[in-house]
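*Asks:* What shape does this take:
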Amino acid sequence: MEALHNYWRKHPVVHSATMVVGILAGLLVLYSMWTYTRDLVAERATVRSEERAAIQACVNDGGQWVKGECFTPNK
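*Replies:* Reported below is the predicted structural model:
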């Protein structure tokens, strides 16, 4: 690590470029985490809305929604 520090002191442009690359890499990681989280939240919202629609259809048919399944009375 000391050798790298000495090299950077002798070559400040390389040091600056290394810092810029590090910052850009960090921003890329943050952006990737943000998009992954955004997509995950959107997917969960879609699943919830689909489940709500299934529950509503079950209740409209006279059934009961129990632990993720629709139970309708025997007709």
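*Asks:* can we go C-alpha only for contacts and neighbour counts from here?
*Replies:* OK.
*Asks:* Which parts of the protein are strands?
*Replies:* For the chain, strands defined by DSSP state E occupy the ranges 64-66, 69-71.
*Asks:* Now do the helices in this protein.
*Replies:* Using DSSP state H, the helices of the chain run over 2-10, 12-60.
*Asks:* One more sequence to fold, the one below, so I can look at both together:
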Amino acid sequence: MLSVVNADGTTSNGSLIDEIVRCMLAAALEAEVNAYMAELADQRDGQGRRLVVSNGCHHPRNSPQPPEPFRSRPRV
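*Replies:* Presented below is the predicted three-dimensional model:
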């Protein structure tokens, strides 16, 4: 993830340190999940399916905005 850093060391969303810490935590959590999944990859149920699977993740979706309210013209 790239972002513009201001002269005082901050980004538009917060301080540079906050961004670094957030990225480090995300990387540590991802590594922990990958290690857990690798440890239990060989465990299967009676039908041969894995007992532990990851749900995965998707990028956030943009929800459509509701249409503008209909404004009727006054009757004359």
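*Asks:* Mind telling me the TM-score for this superposition?
*Replies:* Comparison of the two superposed chains (TM-score structural alignment, normalised by the length of the first structure) gives a TM-score of 0.44, and 43 aligned residues with a CA RMSD of 3.2 Å.
*Asks:* Output the strands of the first structure in JSON lines, with mean neighbour count and distance to V41 of the first structure appended to each entry.
*Replies:* Shown next, in JSON lines, are those (neighbours: other CA atoms under 10 Å; distance: least, CA to CA, whole Å):
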{"stretch": "strand 64-66", "mean neighbour count": "14", "distance to V41 of the first structure": "24"}
{"stretch": "strand 69-71", "mean neighbour count": "14", "distance to V41 of the first structure": "24"}
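*Asks:* Would you mind saying which of the ones you listed lies nearest L40 of the first structure?
*Replies:* Of all these, it is strand 69-71 that lies closest to L40 of the first structure, at 24.1 Å by CA to CA.
*Asks:* picking up where we left off before, figure out which of the strands of the first structure is closest to M33 of the first structure.
*Replies:* Of all these, strand 69-71 sits nearest to M33 of the first structure, with 34.0 Å by CA to CA.
*Asks:* what's the closest one packed up against?
*Replies:* Helices and strands touching strand 69-71 of the first structure, as assessed by 3 or more CA pairs under 8 Å, 6 or more residues apart in numbering; DSSP states H and E, comprise helix 12-60, strand 64-66.
*Asks:* Please identify which of the helices of the first structure is closest to C70 of the first structure.
*Replies:* With distances scored as CA to CA, the stretch of the helices of the first structure nearest to C70 of the first structure is helix 12-60 (5.9 Å).
*Asks:* All set now, cheers.
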